[in-house]
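*Asks:* here is a sequence with its predicted model. Questions after.
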Amino acid sequence: MGKIIAVFNQKGGVGKTTTNVNLSASLGKMGKKVLVLDLDPQGNTTSGYGIEKNEVENTIYEVMLDGISMKDAIIHTEFENIDIVASATDLAGAEIEIAAMDDREYILKNAIKEVAEEYEYIFIDCPPSLGMLTINCLTSVDSVLVPIQCEYYALEGVSQLMETIKLVRTRLNPDISIQGVVLSMFDGRANLSIQVVEEVKKYFKGSVYTTLIPRNVRLAEAPSHGMPVIYYDTKCKGAVAYLELAEEFIDLEEDII
């Protein structure tokens, strides 16, 4: 059964979607079969993989709200070993609809069961807020990958994030754990970036990945071209960093096994 991972931070603008798209694509490039679920109504992961969410017939919305089979919503992308279930604008109103449903916290978990055996990793891009979509996501996963930017107030909201995970562990998903922390927007020339790295390492102790994702123009440009950075510019610093992160990710997984 594939490992299910939420890319989650309640604080917006921390590189959540960038990490989801580029880490999953890098793992796919390394031969791992990956499914990406876009649970964020903004649909940036969907567009980051070159898919126009408004043109998709069956999205994660139809899976969760209309009972469509997850298999019928899977899109096989042009990128190596990457499948995706697209987001939908309708997700913005889904919180209210889900609240009235039976076993509302487990809708996504039950839908994933159908396909979990077919993938090595399933990544879920969560909304940057705590509602029923995020609760469904955290109830479904084995672990949480936390992206944090190397900027002032980097740890703002992290205690709330940890409290949320603790609450979910107590009430809904006793096995949820921290997969790791990814530090992005790193600038080695800036003292602030270096200070933030040290601060985050102290807070999360041994859970921070060694690989740092740098500020990189090509990394920022890639989404507008509908492709992960490793396909947009293989040799740029952003692409090299995400491939290194994928290697570290796999090595740590193997150490656990």
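*Replies:* Received it, and whenever you're ready, just let me know what you need.

*Asks:* only C-alpha atoms for contact and neighbour calcs from this point on.
*Replies:* Fine.

*Asks:* what about the helices in the stretch 101-250 of the chain?
*Replies:* With helices called from DSSP state H, counting those that start in this stretch, the stretch 101-250 of the chain shows them at 107-112, 132-140, 158-171, 191-204, 217-221, 229-232, 237-256.

*Asks:* single out the most deeply packed of those.
*Replies:* Comparing the helices of the stretch 101-250 of the chain by mean neighbour count (mean count of other C-alpha atoms under 10 Å), helix 132-140 comes out on top with a mean of 24.

*Asks:* need the contact list for the spatially closest residue to residue 76 that is not a sequence neighbour.
*Replies:* In space, residue 76 comes closest to residue 83 once its chain neighbours are excluded; the distance is 4.6 Å by C-alpha to C-alpha, 6 or more residues apart in numbering. By C-alpha atoms under 8 Å, 6 or more residues apart in numbering, the residues touching residue 83 are 34, 35, 36, 74, 75, 76, 77.

*Asks:* buried set for stretch 142-159?
*Replies:* 142-151, 154-155, 158 (16 or more other C-alpha atoms under 10 Å).

*Asks:* quick check: buried residues in the helix or strand where residue 96 lies?
*Replies:* Under the criterion of DSSP states H and E, residue 96 resides in helix 94-99. Within helix 94-99, the residues scored as buried using 16+ other C-alpha under 10 Å are 94, 98.

*Asks:* longest strand in this structure, please.
*Replies:* Among the elements of the chain assigned as strand by DSSP state E, the one spanning the most residues is strand 177-186.

*Asks:* one more structure, for comparison:
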Amino acid sequence: MSSPDDVATTIDPVGRPLPVFPDPEPLASHGPARIIALCNQKGGVGKTTTTINLGAALAEYGRRVLIVDFDPQGAASVGLGVNPHELDKTVYTLLMERGAQVADVVRPSSVPGLDVIPANIDLSAAEVQLVGEVARESVLARALRAAEAEYDVILIDCQPSLGLLTVNALTAAHGVLIPLECEFFALRGVALLIETVEKVRDRLNPRLRIDGIVGTMHDPRTLHSKEVLARVLEAFGDQLLHTVIGRTVKFPDSSVAAEPITSYAPTHAGASAYRQLARELVARGDAA
């Protein structure tokens, strides 16, 4: 008779058989990057936490990763130990200054192989200033073109809205990863977000596709979390990834320490979950 632990290793949180996601093979060379926008117009769903820790996990597996902080709050920058408010050059510079290059604004993180393009409150002005630009939805795509050959994965941490900055991120991306808090109110906006993704795909970026929905802040002790995941599975099927990120105080603790959980608490279940997410995306062909 199998023990509960045996069952847990073979069944995901919604009751599907859990595949074994092997460690990714080492890469012989780097690039061209696959660009993934992490997007949800609802705030507080674990989007920045997922961006940082997924990026760190992919870097652990030998991938060269660039995180683009595309939120004026600059949380991804701060979470990687960069104080964007002390910088003269940020992603705003890359968007708005003619001739600005990625090399001018990129900063290394404490994680080998993981770099960040920081953002600060200046980025909030870009949304207004871009309105008058020619091909305003494609400014970020043009700015990142030169970086694609240098990295294996580029992760864009979007702000919690569906405005022009998010449309820029979707126009630049190959795929969209949707972090979804395991809570009913978080479900309400997913259909609207997917509708926006489809419009961008139809009108601006035919290559764009939804890589998946990843459940975050999951509490396995509550029926509520299980019901939310079951509803997502019913509505979106295999777009719901097997990996689910649990709720833990270690995530805010690692943010205060300005490092990913994979280095702050490398043996913690949260670190293991993000490594599994990295392996799952590679196995699905959504990351190098």
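*Replies:* Looks like it arrived, so ask away. Just so it is clear, the model here is predicted, and its values are computed rather than measured.

*Asks:* rewinding a little: what's the mean deviation for the longest strand of the first structure versus the second structure?
*Replies:* If you overlay the two and look at strand 177-186 of the first structure, the average distance to its match in the second structure is 0.7 Å (mean C-alpha distance after the TM-score superposition for the first structure).

*Asks:* by contact count, what packs against that strand?
*Replies:* strand 143-149, helix 191-204, strand 208-214 (3 or more C-alpha pairs under 8 Å, 6 or more residues apart in numbering; DSSP states H and E).

*Asks:* what's the matching range in the second structure for it?
*Replies:* Under TM-score structural alignment, the alignment places strand 177-186 of the first structure onto residues 209-218 of the second structure.

*Asks:* need the contact partners of the matching stretch.
*Replies:* 45-46, 174-182, 197, 201, 225, 229, 238-248, 286.

*Asks:* residue 56 of the first structure -> the second structure?
*Replies:* Match for residue 56 of the first structure (TM-score structural alignment): residue 87.

*Asks:* and its match, how many neighbours does it have?
*Replies:* Neighbour count for residue 87 of the second structure, taken as other C-alpha atoms under 10 Å: 12.

*Asks:* one more: residue 54 of the first structure?
*Replies:* 13.

*Asks:* ok, and the closest non-adjacent residue to it?
*Replies:* Per C-alpha to C-alpha, 6+ apart, closest to residue 54 of the first structure is residue 88, 6.9 Å.

*Asks:* just to revisit the earlier point, filter the contacts of residue 83 of the first structure down to the buried ones and hand me the ChimeraX line.
*Replies:* Buried residues among these (16+ other C-alpha under 10 Å), as a ChimeraX selection:
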select :34,35,36,74,75
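
*Asks:* out of the contacts of residue 83 of the first structure, which are inside helices?
*Replies:* Cross-referencing the contacts of residue 83 of the first structure against helices under DSSP state H gives no overlap.

*Asks:* now render the contacts of residue 83 of the first structure as a markdown table, adding distance to residue 5 of the first structure.
*Replies:* Converted to a markdown table, these look like this (distance: C-alpha to C-alpha, whole Å):
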| residue | distance to residue 5 of the first structure |
| --- | --- |
| 34 | 11 |
| 35 | 10 |
| 36 | 10 |
| 74 | 17 |
| 75 | 19 |
| 76 | 20 |
| 77 | 20 |
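
*Asks:* can you tell me which residues contact the closest residue to residue 79 of the second structure other than its chain neighbours?
*Replies:* In space, and not counting its chain neighbours, residue 79 of the second structure is closest to residue 258: 4.5 Å by C-alpha to C-alpha, 6+ apart. For residue 258 of the second structure, the contact set (C-alpha under 8 Å, 6+ apart) comprises 78, 79, 80, 81.

*Asks:* let's see 6 Å
*Replies:* 79, 80, 81 (C-alpha atoms under 6 Å, 6 or more residues apart in numbering).

*Asks:* look up the closest residue to the corresponding residue of the second structure for residue 79 of the first structure, ignoring the ones flanking it.
*Replies:* In the second structure, the residue matched to residue 79 of the first structure (TM-score structural alignment) is residue 111. Excluding its sequence neighbours, the residue lying closest to residue 111 of the second structure (C-alpha to C-alpha, 6+ apart) is residue 56, at 6.7 Å.

*Asks:* give me the element that neighbour is part of.
*Replies:* With DSSP H and E as criterion, residue 56 of the second structure is part of helix 47-60.

*Asks:* read off where that helix ends up in the first structure.
*Replies:* Going by TM-score structural alignment: helix 47-60 of the second structure matches residues 16-29.

*Asks:* need the contact partners of that stretch.
*Replies:* So stretch 16-29 of the first structure is contacted by 45, 80, 81, 82, 147, 228, 242, 243, 246 (C-alpha under 6 Å, 6+ apart).

*Asks:* burial count for residue 132 of the second structure?
*Replies:* 9.

*Asks:* ok, which stretches of the stretch 1-150 of the second structure are strands?
*Replies:* 34-38, 65-70, 107-108, 114-117 (DSSP state E, counting those that start in this stretch).

*Asks:* of all those, which lies closest to residue 140 of the second structure?
*Replies:* Closest to residue 140 of the second structure of the strands of the stretch 1-150 of the second structure is strand 65-70 (C-alpha to C-alpha; 9.8 Å).

*Asks:* average gap between that closest one and the first structure?
*Replies:* Mean deviation for strand 65-70 of the second structure: 0.5 Å (mean C-alpha distance after the TM-score superposition for the first structure).

*Asks:* mind giving me the packing neighbours of that strand?
*Replies:* strand 114-117, strand 153-158 (3 or more C-alpha pairs under 6 Å, 6 or more residues apart in numbering; DSSP states H and E).
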